[in-house]
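K.L.:
Sequence below, structure please.
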Amino acid sequence: MQGDLIKMRQAAATILAQQKQIETKYKQAQTTADDWLRRAELAVQKGEDDLAKEALKRRKAYQEQADQLKTQVDQLSVASGDVLNNTRALEAKLQEARSKKETLKARAASAKTSQQIQEMMSGLNTSNAVVAFDKMEQKVLAMEAQAESTKMLVGSDTVDNRFKALETGTVDDELAALKRGMLPASTSAAGSLPEGRPVQDALDLELEALRRKARAE
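P.N.:
Down below sits the predicted model:
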């Protein structure tokens, strides 16, 4: 299209140049024909009929030449107009083609980018990613279960300790049991009952031993 446009512009320039040249010749011929007409009129006024006839002959020759040139000028004017119109139409088409070319380039670049993205996405191994996330979830669940078990064990130890404290009792509990005669016999020599001693004396001795033990602690 660019080459055709150059050729059409050259053709239009050639036609316009020819039109201008012929137009100049036409004006010269028409001016000469008009001059011979004035001379013929002058000769008639002066009574020179022969001279007037000669002037009219020359005027006729130049007028015929001018008329022919005028026809060529009109033809070239139509031709140059057509060429100029076609040139403008081709220029518009060329501009449209350039604009479409830029649009297609942009679309091609966008399509290429989209294709590259799709190829990149298709190359990703999503199954491996899913497996990795599943492993992470399993590890987190195991950690949570371990923490919950530890919490339950700590709570169980606390409960056991409380029950042991209740079962063991205090010094006051032992004193009350001692007074009731329900305290188990001690294996120590100091706690043994001497033969022939009353029970009350034995209790006093046991109580005294517990007091000494308490003071020593």
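K.L.:
From here on, just use CA atoms for contacts and neighbour counts.
P.N.:
Noted.
K.L.:
What sits closest to Leu16 if chain neighbours are left out?
P.N.:
Leaving out its chain neighbours, the residue that sits closest to Leu16 by Cα to Cα, 6 or more residues apart in numbering is Ser80, at 6.2 Å.
K.L.:
any idea which element that neighbour lies in?
P.N.:
In this structure, Ser80 is located in helix 49-123 according to DSSP states H and E.
K.L.:
Also this sequence, please, to line up against the first:
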Amino acid sequence: MSLLDRVSTLLRANLNDLVEKAEDPEKLLKQIVLDMENQLMQVKTQVAIAIADQHLLEKKRKEHEQEADEWRRKAELAVEKGNDDLARAALERALSHDQLMHGFAAQAEDQKHEADGLRQALRKLEQKLSETRAQSEMLIAEHRRARVVGRTTKVRQAVGAGQEHAVERLKSRVNIESAENAATAEVMVSESLEDRFKALENHDKVELMLAELKQRKALPR
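P.N.:
Predicted coordinates for the structure are as follows:
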């Protein structure tokens, strides 16, 4: 994949779609920003090389243009001196330099288009990188907040469940204690009633024993 193709792929990247599919969104976002920074450095290098090549081709074009002009001047001088053969030779050299000049001019124009394309890609990538950094920071913050909210929700659920369990245990304990108190009260009432009957029986026995004692005392000795 060429440099411009890789840049084009990065420019078309949709962070939201990538984040939704990622196991570790924060790591992915940081890697995307790092990749874009690396691509940006490469594009800057390529822009500098393209501009340097354009200047070199333009310099070569100008040199051959000057050489062609110089040989045409010499051809004119040869004609003035009546030396047609020398003039023809000079014109042949001028023609050769003209051809080279046009060749370098065409290459310089092509290189200019290449440099302009790289400049445009560089501007777009710089803008995209700036947007991606901002969006990445926002998405990372949202992801971290979502994790915090998730943990908080789990804690609340756990606390709620614990409180509910504690309330149920308290209710159960109260019910047990109430039942024990009721049973104790019932036993006490039962024991109190039995004691009263027992006391009544004892009273009757005592009265009977007293009557028997009085009766024996009344007998002659």
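K.L.:
coming back round to it: now find how far off-centre the helix holding Ser80 of the first structure is within its chain.
P.N.:
Here helix 49-123 of the first structure is found 44 Å from its chain centre; the criterion is Cα atoms, centre = their mean, to the nearest Å.
K.L.:
which bit of the second structure covers that helix?
P.N.:
Aligned by TM-score structural alignment, helix 49-123 of the first structure corresponds to residues 84-158 of the second structure.
K.L.:
circling back to that earlier point, quick check: next helix or strand after the helix holding Ser80 of the first structure?
P.N.:
Per DSSP H and E, helix 49-123 of the first structure leads on to helix 126-168 as the next helix or strand towards the C-terminus.
K.L.:
Remind me what the next helix or strand after that next one packs against, helices and strands.
P.N.:
Where DSSP H and E defines the elements, the next helix or strand beyond helix 126-168 of the first structure is helix 171-179. Packed against helix 171-179 of the first structure, as judged by 3 or more Cα pairs under 8 Å, 6 or more residues apart in numbering; DSSP states H and E, are the following elements: helix 199-216.
K.L.:
sorry, back to before: contacting residues for the residue nearest to Leu16 of the first structure?
P.N.:
Neighbour list for Ser80 of the first structure: 12, 15-16 [criterion: Cα atoms under 8 Å, 6 or more residues apart in numbering].
K.L.:
just to revisit the earlier point, what about the match of helix 49-123 of the first structure, how far off from the first structure?
P.N.:
Comparison of stretch 84-158 of the second structure with the first structure after fitting gives an average deviation of 1.7 Å (mean Cα distance after the TM-score superposition for the first structure).
K.L.:
Tell me which residue of the first structure matches up with Met41 of the second structure.
P.N.:
Per TM-score structural alignment, Met41 of the second structure is aligned with Ile6.
K.L.:
can you state the direction angle for the helix or strand harbouring that match and helix 49-123?
P.N.:
Using DSSP H and E, Ile6 of the first structure sits in helix 2-45. For helix 2-45 of the first structure against helix 49-123, the angle by axes from the mean of the first three to the mean of the last three Cα atoms, to 10 degrees is 170 degrees.
K.L.:
Could you give the separation of helix 2-45 of the first structure from the chain centroid?
P.N.:
65 Å.
K.L.:
Met143 of the first structure versus the residue nearest to Leu16 of the first structure, what's the distance?
P.N.:
Ser80 of the first structure is 92 Å from Met143 of the first structure, where distance means Cα to Cα, to the nearest Å.
K.L.:
now do Gln116 of the first structure
P.N.:
In this view, Gln116 of the first structure and Met143 of the first structure are 42 Å apart by Cα to Cα.
K.L.:
cool, and Glu64 of the first structure?
P.N.:
Distance of Glu64 of the first structure to Met143 of the first structure, given as Cα to Cα: 116 Å.
K.L.:
Excluding covalently adjacent residues, which one is nearest to Glu65 of the second structure?
P.N.:
Met101 (5.7 Å).
K.L.:
Make sure that neighbour is actually in contact with His64.
P.N.:
Yes: between Met101 of the second structure and His64 there is a contact at 5.1 Å, judged by Cα atoms under 8 Å.
K.L.:
Between those two, which has more neighbouring residues?
P.N.:
Applying other Cα atoms under 10 Å to Met101 of the second structure and His64 shows that Met101 carries more neighbours, namely 24 against 21.
K.L.:
separation between that one and Glu67 of the second structure?
P.N.:
Note on Met101 of the second structure: its distance to Glu67 of the second structure, by Cα to Cα, is 9 Å.
K.L.:
likewise Val189 of the second structure?
P.N.:
Val189 of the second structure sits 135 Å away from Glu67 of the second structure, going by Cα to Cα.
K.L.:
Name the residue in the two with the higher neighbour count.
P.N.:
Higher neighbour count among Val189 of the second structure and Glu67: Glu67, with 19 against 12, using other Cα under 10 Å.
K.L.:
That one maps to what in the first structure?
P.N.:
Using TM-score structural alignment, the equivalent of Glu67 of the second structure in the first structure is Thr32.
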